[in-house]
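J.: Next comes the sequence, and after it the predicted model I'd like to discuss.
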Amino acid sequence: MDTDRRTRAAAFADLHRSGCFLLPNAWDAGSARILAAAGFPAIATTSAGIAFSLGRPDHDFFAEHGEDGRVDRTTMMRRIAEITDAVRIPVSADLEEGYGPTPQDVAATIAQAIALGAAGGNIEDFTGERDTPLFDERLAVDRVRAARAAVVASAEPFVLVGRTDALLVDEGLPAAIRRGNAYLAAGADCVFVPGAADPATIATLVRELDGPLNVVMGLTGSTLSMAQLAELGVRRVTVGGSLARTLYRHLRDAATELTRGTFTYAESQLPQSILNEVFHPLDE
């Protein structure tokens, strides 16, 4: 990691020490540049948005779309590199479950992400198998511990996020809390619990977890604001694939209109001059 990226990664770690900040999710270089131009101090990638941009399904139960339906590690790392190279702000990488079940798989994924300039990344405990949707808790902890070891070996600043999908697979809030604390104890800097969207659940997580909490907004259009999330004690907020899904909604609507032979969709397009200004070459 070069000196500038190391400085940005250290600044990204500092964002997790106090307050509450928004970390919007990009899926390609263009979306990353738009978000950076809006003034956000850091961005994250979205595995869902990246998958959709490649014409692939998001990481889900394998039986629904097959093992070959998901984006492989090599392809995902290539896109992460494009995003980190496109902006001059920290980028946190959505690394799904680490692209393999073993702690060694996770360590290799973390090492690659750091080498590509990522300032942070999350490792989740979702297996993709409907019968056993979460990794055995002891294995899940070992995977986080291996991720931390990879961070230490790199000697680079890197915010490691332990994600538990316990709420998404109906394991319940106690399981989410137990797993989250176990991941923190194993070396995670922050816990991400997707599915926590109401004030009572979020407040419980903030109270019971022994470290910073990341929640995701935008999955269902939650009415909670950043100010309310900050008051609840949330440390960071992401939006997952919601920006990408919104863009694709507009694209589908425009395509539907084109089949009817009209072009009113173009009335709301961004002028090319604005996009050219945003996408001008970065100053070195």
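T.: Everything's here; your move.
J.: CA only for contacts and neighbour counts going forward, please
T.: Fine.
J.: residue boundaries of the helices in the protein?
T.: 3-15, 29-37, 47-53, 62-65, 73-86, 103-115, 137-154, 173-185, 199-208, 226-232, 242-259, 272-278 (DSSP state H).
J.: Let me have the ones you listed in JSON lines, extended by distance to residue 192 and mean neighbour count.
T.: Shown next, in JSON lines, are the helices of the chain (distance: least, C-alpha to C-alpha, whole Å; neighbours: other C-alpha atoms under 10 Å):
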{"stretch": "helix 3-15", "distance to residue 192": "15", "mean neighbour count": "17"}
{"stretch": "helix 29-37", "distance to residue 192": "21", "mean neighbour count": "19"}
{"stretch": "helix 47-53", "distance to residue 192": "15", "mean neighbour count": "22"}
{"stretch": "helix 62-65", "distance to residue 192": "22", "mean neighbour count": "13"}
{"stretch": "helix 73-86", "distance to residue 192": "20", "mean neighbour count": "19"}
{"stretch": "helix 103-115", "distance to residue 192": "17", "mean neighbour count": "21"}
{"stretch": "helix 137-154", "distance to residue 192": "13", "mean neighbour count": "20"}
{"stretch": "helix 173-185", "distance to residue 192": "8", "mean neighbour count": "21"}
{"stretch": "helix 199-208", "distance to residue 192": "10", "mean neighbour count": "16"}
{"stretch": "helix 226-232", "distance to residue 192": "14", "mean neighbour count": "15"}
{"stretch": "helix 242-259", "distance to residue 192": "17", "mean neighbour count": "14"}
{"stretch": "helix 272-278", "distance to residue 192": "31", "mean neighbour count": "11"}
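J.: Distance to residue 191 for those - can I get that in JSON lines?
T.: JSON lines is the format used below for the helices of the chain (distance: least, C-alpha to C-alpha, whole Å):
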{"stretch": "helix 3-15", "distance to residue 191": "14"}
{"stretch": "helix 29-37", "distance to residue 191": "24"}
{"stretch": "helix 47-53", "distance to residue 191": "18"}
{"stretch": "helix 62-65", "distance to residue 191": "25"}
{"stretch": "helix 73-86", "distance to residue 191": "21"}
{"stretch": "helix 103-115", "distance to residue 191": "16"}
{"stretch": "helix 137-154", "distance to residue 191": "11"}
{"stretch": "helix 173-185", "distance to residue 191": "6"}
{"stretch": "helix 199-208", "distance to residue 191": "10"}
{"stretch": "helix 226-232", "distance to residue 191": "15"}
{"stretch": "helix 242-259", "distance to residue 191": "20"}
{"stretch": "helix 272-278", "distance to residue 191": "33"}
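J.: do you know which of those helices lies nearest residue 216?
T.: helix 242-259 (9.7 Å; C-alpha to C-alpha).
J.: Give the other helices and strands that that closest one contacts.
T.: Here helix 242-259 touches strand 25-26, going by 3 or more C-alpha pairs under 8 Å, 6 or more residues apart in numbering; DSSP states H and E.
J.: also this one, for the comparison:
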Amino acid sequence: MTKDAFAALHQSGEPLVLFNIWDAGSASVVAEAGAKAIATGSLSLAGAQGFDDGEAMPFEALLATVRQIAGASDLPLTVDFETGFASDLEVLATNARALHEAGAIGCNLEDRLIGQGGLRGVAEQCERIAAVAAAGLFVNARTDAFLGPLMAGENPNQPALVEQAIARAAAYRQAGAGCFFVPGLSDPDLIAQLCGAVDLPVNVMRLDGMPSNAAMGALGVARISYGPGPWRHAMAQLADAAKEALGN
């Protein structure tokens, strides 16, 4: 599938549902379940390899896993690239080309500053989006404007944050992003407001208590990610089965 054909899967009203996977085996299972595309999650993929989230996994190990996943399914593959495993723009571009060559057609690229807190400046992040898009990847530009507060135990569903996100989306679109990812935002009214104001397909991450996928499509959402949920659920089931088998 070409990048343009993958982009065409992003339609508000009929959102592309991505049940995130972490290795070749889970990719095969999700593909057989009827998925239109395969997507990794950074926490899930790293955790399955024994690493913490936040680019603790070596980039070469990520590429090796991506190659295995790409070899297990003919579906388009989008990879959680985090911040690109690079601060330098040239290294970022090199990494993006390597990811594309490994079999990815798209990627998430986030604007948080790993280990530092806060977000990158808009101009700098736009340069990074442009570099990754130039490598041939469909860029799902992720803003952590909402996820940061959520992880800090604060309310991410704030109108002021939506306005900030709308401004970032406009800049990211000009830089070459193909989709805008807003993990942490869960309020239906604010999601609808953002979708109506952004000229990019909008990607939300499923959180507990959110409306159904069909209802989110009606709000204007074009892509729904399940994030680390599937991996966590699978690991919880594994732990329960192991405890039962071991008599614990």
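T.: It's in. Source: prediction; values computed, not measured.
J.: Residue 124 of the first structure: which of the helices of the first structure is closest?
T.: Evaluated over those, closeness to residue 124 of the first structure peaks at helix 137-154, with 8.4 Å, by C-alpha to C-alpha.
J.: That closest one relative to helix 173-185, how many degrees between them?
T.: Orientation check (axes from the mean of the first three to the mean of the last three C-alpha atoms, to 10 degrees): helix 137-154 of the first structure against helix 173-185 gives 30 degrees.
J.: ok, and what's touching helix 137-154 of the first structure?
T.: The contact list for helix 137-154 of the first structure, computed with C-alpha atoms under 8 Å, 6 or more residues apart in numbering, reads 102-104, 106-108, 110-111, 114, 123, 125, 157-158, 160, 162, 179, 182-183, 186-188.
J.: go with 6 Å
T.: If you take C-alpha atoms under 6 Å, 6 or more residues apart in numbering as the criterion, helix 137-154 of the first structure is touched by 103, 106, 107, 111, 183, 186, 187.
J.: closest to residue 220 of the first structure among these?
T.: residue 183 (26.9 Å).
J.: I'd like the distance between the residue nearest in space to the middle of the second structure and residue 80 of the second structure.
T.: Residue closest to the mean C-alpha point of the second structure, counted by C-alpha atoms, centre = their mean, is residue 108 at 4.6 Å. For residue 108 of the second structure, the distance to residue 80 of the second structure equals 5 Å [C-alpha to C-alpha, to the nearest Å].
J.: same question, residue 123 of the second structure
T.: For residue 123 of the second structure, the distance to residue 80 of the second structure - C-alpha to C-alpha - is 22 Å.
J.: give the contact list for the counterpart of residue 68 of the second structure in the first structure.
T.: Counting by TM-score structural alignment, residue 68 of the second structure corresponds to residue 82 in the first structure. Neighbouring residues of residue 82 of the first structure by C-alpha under 6 Å, 6+ apart: residue 29.
J.: Give the aligned equivalent of residue 40 of the second structure in the first structure.
T.: Residue 40 of the second structure maps onto residue 45 in the first structure when the alignment is built from TM-score structural alignment.
J.: re earlier: which residue in the first structure aligns with the residue nearest to the centre of the second structure?
T.: Checking TM-score structural alignment: residue 108 of the second structure goes with residue 122.
J.: What sits closest to its match if chain neighbours are left out?
T.: Spatially, and ignoring its direct neighbours in sequence, residue 122 of the first structure is nearest to residue 161 (4.3 Å; C-alpha to C-alpha, 6 or more residues apart in numbering).
J.: And the one you found, what's its match in the second structure?
T.: By TM-score structural alignment, residue 161 of the first structure lines up with residue 140.
J.: Tell me if I'm right that its match and residue 105 touch.
T.: No: Residue 140 of the second structure is beyond contact range of residue 105, at 11.0 Å (criterion: C-alpha atoms under 6 Å).
J.: more neighbours, those two?
T.: residue 140 (29 against 23; other C-alpha atoms under 10 Å).
J.: Quick one: residues contacting the match of residue 40 of the second structure.
T.: 25, 26, 27, 93, 94.
J.: ok, back up a step: format the contacts of helix 137-154 of the first structure as JSON lines; extra columns: distance to residue 274 of the first structure.
T.: Below are those laid out as JSON lines (distance: C-alpha to C-alpha, whole Å):
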{"residue": "103", "distance to residue 274 of the first structure": "45"}
{"residue": "106", "distance to residue 274 of the first structure": "40"}
{"residue": "107", "distance to residue 274 of the first structure": "41"}
{"residue": "111", "distance to residue 274 of the first structure": "37"}
{"residue": "183", "distance to residue 274 of the first structure": "43"}
{"residue": "186", "distance to residue 274 of the first structure": "46"}
{"residue": "187", "distance to residue 274 of the first structure": "43"}
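J.: nearest to residue 244 of the first structure, of those?
T.: Lowest distance from residue 244 of the first structure to these (C-alpha to C-alpha) belongs to residue 106, with 26.2 Å.
J.: From residue 144 of the first structure, how far out is that closest one?
T.: Where residue 144 of the first structure is concerned, residue 106 of the first structure sits at a distance of 8 Å (C-alpha to C-alpha).
J.: hmm, back to that, so for residue 166 of the first structure, which of the helices of the first structure sits nearest?
T.: Nearest to residue 166 of the first structure among the helices of the first structure is helix 173-185; the distance by C-alpha to C-alpha comes to 5.2 Å.
J.: how big is the offset of the closest one relative to the second structure?
T.: When the second structure is superposed, helix 173-185 of the first structure averages 1.6 Å from its matched positions, counting by mean C-alpha distance after the TM-score superposition for the first structure.
J.: corresponding residues in the second structure for that helix?
T.: Counting by TM-score structural alignment, helix 173-185 of the first structure corresponds to 162-174 in the second structure.
J.: Show me how far that stretch is from its chain's centre.
T.: 17 Å (C-alpha atoms, centre = their mean, to the nearest Å).
J.: what's next to that stretch, contact-wise?
T.: Contact partners of stretch 162-174 of the second structure, identified using C-alpha under 6 Å, 6+ apart, comprise residue 126.
J.: what about stretch 169-185 of the second structure, how long is it end to end?
T.: Its start and end residues considered, stretch 169-185 of the second structure measures 14 Å (C-alpha to C-alpha).
J.: Please tell me how far residue 179 of the second structure sits from residue 247 of the second structure.
T.: Residue 179 of the second structure sits 48 Å away from residue 247 of the second structure, going by C-alpha to C-alpha.
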